[in-house]
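Asks: What follows is a predicted protein model with its sequence.
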Amino acid sequence: MKTNIFVIYGGKSVEHEVSLHSASAIMNAVNKEKYNIYPIYITKEGIWYSLGLLKDDIGDIEQLKKTSSSTIPSSIGDFLTNYLKHDEKNIVFPALHGTNGEDGTIQGLLELLDIPYVGNEVLSSALGMDKVIMKDLFTKENIPQGKYMSLRFHTWKDNSEESLEKIEMTIGYPCFVKPARSGSSVGISRCENKDELKKGLQEAFLYDNKTVIEEEIIGREMQISVVGNDYPKASVVGEFIMERRFMDYNAKYLDGKLIPVIPARLLKNLSDAMRETAIKTFKILNCYGLVRVDYFVTEDNKFYVNEVNTMPGFTKSSMTPALWEKTDGTTYPQLIEKLIELAFERYEQKKSIINGR
């Protein structure tokens, strides 16, 4: 009997559209001889919608969108009652990015439902999503990173001038202002003076009630993918050639302004150190399945961890599958299958844990 794989995508997230592209590529790559594929769309309002058994490849991501007049609780209940095959072998692939998908929320629901799922669990997802907590942990474990500080909305609202002065004294200019729990460069601003800093904070607070402010590091932007459970492995280092200093959402996903170079042009000892650090960050955050670690590398060959992504973009042209193809020849479908195997492996580990006396 085939295994049922439920690919969940969309969601109440600024990365909604990115999720659709990832889901489309994943479902087209899954072995249909081995799996029954069920697309599960979450609208921008948070309503779940099942598209039924997928029989053909997705040609247009518009096929993955549906409208519904249901409510969130009833739509989730409908999925659990009428679509989840309780007497069959199931697995969930959460092709969700950002809020409610990459922050541990959906993972918590799947843990309660006792369903195996691909990727990181509640803790690692939450830690990776919150840039401030993530950076605090990296500080404790001596992971190289740039100067940073955080600012909450209530503090900004109560005394904006004092907040601005503290940022100027601690970080200085130019600096980057980011929502603490968002992705795809949404809500991020590069600030060179006080007026830009004020506008940047106002922009970031539209997407989160906590921001992170970082010093600007002039360097090349590189990435490493880590895949595994107890014995994770790091890919070769990949580099993005950027056509402008700050790559926003449009540059990353719409304009085609990112040019990947794999493997990156690095000294071997530097590349090895970055790969070791990537595995170390994977373990610090208690990751399972996969993670992408983003770096800056300066002209004097120093590297700094920028952030991690616990559910990176997963189209065929995304960095994660491209890195593994260049590392060991793993194809996109093979990588999908590997992640599914790791999910079942981790599920069996957790099932062996005694939860009572």
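Replies: Cool, got the structure. Numbering: from 1, shown residues only.

Asks: C-alpha only now, for contacts and for neighbours.
Replies: Noted.

Asks: quick one: the strands in the stretch 251-357 of the chain?
Replies: 258-261, 289-297, 303-309 (DSSP state E, counting those that start in this stretch).

Asks: Need the winner for burial among the ones you listed.
Replies: strand 289-297 (a mean of 24; mean count of other CA atoms under 10 Å).

Asks: helices and strands around that strand, which ones?
Replies: Secondary-structure packing of strand 289-297 (3 or more CA pairs under 8 Å, 6 or more residues apart in numbering; DSSP states H and E): strand 220-228, strand 303-309, helix 332-351.

Asks: please redo it, this time with the cut-off set to 6 Å
Replies: Helices and strands touching strand 289-297, by 3 or more CA pairs under 6 Å, 6 or more residues apart in numbering; DSSP states H and E, are strand 220-228, strand 303-309.

Asks: this is the comparison structure:
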Amino acid sequence: MNLTPGQAPAPHKPRVAVVFGGRSSEHAVSCMTAAGVLRALDRDRYDVVPVGIATDGRWVLAEDDPDVLEARDRTLPAVDTSGPGVLVPTSTSDRTLRALRPGEVPSTLGNVDVVFPLLHGPFGEDGTLQGLLELGDVPYVGSGVLASAASMDKHYMKVLLAGHGLPVGPYEVVTPRQWETDPDAVLARLAALALPVFVKPARAGSSMGITRVEDPADLRAAIEAAREHDPKVVVEAGIAGRELECGVLQDLDGTPRASELGEIEVVSGHSFYDFEAKYLDEDDVRLTTPADVPPDVRDRVQELAVETFEVMGCEGLARVDVFLTPDGEVVVNEINTMPGFTPISMFPRMWAASGVDYPALVDRLIQLALRRRTGLR
């Protein structure tokens, strides 16, 4: 670029690679999340490169069009694989993205300053993508390898939280070896849990593969359904009470702050907050923010949310889900290091109620990532 005398160079706009899709069963949810983030990113401040990961793991240069990533008429979106492939940097001295077109020499897309990984579930939210970015010394939004992996695994998440004295509900773990060698012993062990129970893949989200079981005779089928998503299964005793959520977001100095609370109520059509209720049947669910709870309950949930965030070693953002029992006890259900992030998802809604709107939320997360070092920290 040629400058006239006295003309200052244009300020550098950080290049943000928005990565979405992925190999997990939450591929479509990730696409919908990416649509919201792509709309919110300020193109005057950031140079944006959308990168989709297909269900077979191929990285492709995606169209910068949020509309194609929305669910329409109950049809879920997917990454369009017709675009050129993408090579990601794996060297600490090179942050260049390269496009691969058939029959052509790889072309340079430019350096990446930060990655916004919007993948949900295994092979993205569970530390695998974070590890790849660490190898290339590329800054990224959200938690690191260990926090992502441990938070994604409902078994180890509960072990860590309980070990630090945080309240978690009764549960049992069904490992692949246990189920494959002696399923009857597993079912006998699960009889100690009070019904109803929720049978869940240990490392999945968006309520994929979850079954509410009220009859012990249905446990075997529920475990098999969960194992379609993950060979390791967690079975949780149902906890009566209200479902509350709280967002956690770090200040630019790294201090974690808690949002206003949200409440989820399934009003019709579903026995619990399942995938269809979350993403397809919005009229069957009531989402309230701020939740109507006494100030002392709000304070307790916010305190537990921040404690959970710090115990798990999270960074950037997380959503903590809890139960409020009829006797006023607060029980931690789980933490999500990359919660649903569409403009109508609970995490952005809770922060909007706390004074941080969606574009400001996206900007904060990118600025946090740009300030944070990679590697051991």
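Replies: Yep, that arrived. If you're wondering where the values come from, they're calculated on a predicted model, not measured in any experiment.

Asks: Columns distance to Gly146 of structure 1 on top of the helices and strands packed on strand 289-297 of structure 1, output as JSON lines?
Replies: Listed next are these as JSON lines, based on distance: least, CA to CA, whole Å:
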{"stretch": "strand 220-228", "distance to Gly146 of structure 1": "14"}
{"stretch": "strand 303-309", "distance to Gly146 of structure 1": "7"}
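
Asks: wait, which of those strands is closest to Lys199 of structure 1?
Replies: Of all those, the one in closest proximity to Lys199 of structure 1, counting by CA to CA, is strand 303-309 (22.7 Å).

Asks: quick one: Leu155 of structure 2 is in a helix?
Replies: In this structure residue 155 of structure 2 is His, not Leu. Yes - His155 of structure 2: assigned to a helix according to DSSP: H, G, I helix; E, B strand; the rest coil.

Asks: What does Asn342 of structure 2 correspond to in structure 1?
Replies: Not quite, residue 342 of structure 2 is Thr, not Asn. By TM-score structural alignment, Thr342 of structure 2 lines up with Thr315 in structure 1.

Asks: Against Pro263 of structure 1, how distant is that match?
Replies: 19 Å (CA to CA, to the nearest Å).

Asks: For the two, work out which one has more neighbours and name it.
Replies: Using other CA atoms under 10 Å as the criterion, Thr315 of structure 1 and Pro263 rank with Thr315 on top: 20 against 17.

Asks: And for Ser182 of structure 1, the neighbour number?
Replies: Around Ser182 of structure 1 there are 25 residues (other CA under 10 Å).

Asks: so who does it touch?
Replies: Ser182 of structure 1 sits next to Gly98 when contact means CA atoms under 6 Å, 6 or more residues apart in numbering.

Asks: Need the counterpart of it in structure 2.
Replies: Ser182 of structure 1 maps onto Ala204 in structure 2, by TM-score structural alignment.

Asks: Ok, Glu345 of structure 1 next?
Replies: By TM-score structural alignment, Glu345 of structure 1 lines up with Arg371.

Asks: repeat for Glu15 of structure 1
Replies: Using TM-score structural alignment, Glu15 of structure 1 pairs with Glu26 in structure 2.

Asks: Likewise for Leu137 of structure 1?
Replies: So, by TM-score structural alignment, Leu137 of structure 1 is matched to Leu160.

Asks: name the element its match belongs to?
Replies: Secondary structure from DSSP states H and E places Leu160 of structure 2 in helix 154-163.

Asks: between that helix and strand 330-336, how many degrees?
Replies: Inter-element angle recorded for helix 154-163 of structure 2 and strand 330-336: 140 degrees (by axes from the mean of the first three to the mean of the last three CA atoms, to 10 degrees).

Asks: a helix runs through Asn82 of structure 1, doesn't it?
Replies: Yes - the assignment for Asn82 of structure 1 by three-state DSSP puts it in a helix.

Asks: circling back: show the contacting residues for the match of Thr342 of structure 2.
Replies: Contacts of Thr315 of structure 1 (CA under 6 Å, 6+ apart): 22, 25.

Asks: how about a cut-off of 10 Å?
Replies: 18-26, 321-322, 332 (CA atoms under 10 Å, 6 or more residues apart in numbering).

Asks: conserved subset of the residues you listed in structure 2?
Replies: Retained in structure 2 (both residues aligned by TM-score structural alignment, their matches' CA atoms under 10 Å) from those: 18-26, 321-322, 332.

Asks: So which of the residues you listed are in helices?
Replies: 18-26, 321-322, 332 (DSSP state H).

Asks: Throw the kept ones among the contacts of Thr315 of structure 1 into TSV and include distance to Asp272 of structure 1 and neighbour count, thanks.
Replies: Formatted as TSV, the kept ones among the contacts of Thr315 of structure 1 follow (distance: CA to CA, whole Å; neighbours: other CA atoms under 10 Å):
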residue	distance to Asp272 of structure 1	neighbour count
Val18	31	21
Ser19	32	26
Leu20	34	27
His21	32	21
Ser22	29	23
Ala23	32	28
Ser24	34	25
Ala25	31	20
Ile26	30	21
Pro321	20	23
Ala322	19	24
Tyr332	24	22
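
Asks: Spatially, which two of the residues you listed are the most separated?
Replies: Leu20 and Ala322 (18.9 Å).

Asks: Can you point out the buried residues in stretch 144-156 of structure 1?
Replies: 144-146, 148-151, 153, 156 (16 or more other CA atoms under 10 Å).

Asks: Then stretch 208-224 of structure 1?
Replies: Per 16+ other CA under 10 Å, stretch 208-224 of structure 1 contains these buried residues: 208, 210-217, 219-224.

Asks: Specify, as a residue range, where that stretch falls in structure 2.
Replies: Using TM-score structural alignment, stretch 208-224 of structure 1 pairs with 230-246 in structure 2.

Asks: Endpoints of that stretch, how far apart?
Replies: 27 Å.

Asks: from the chain's centre, how far out does that stretch sit?
Replies: A distance of 16 Å separates the centroid of the chain from that of stretch 230-246 of structure 2, by CA atoms, centre = their mean, to the nearest Å.
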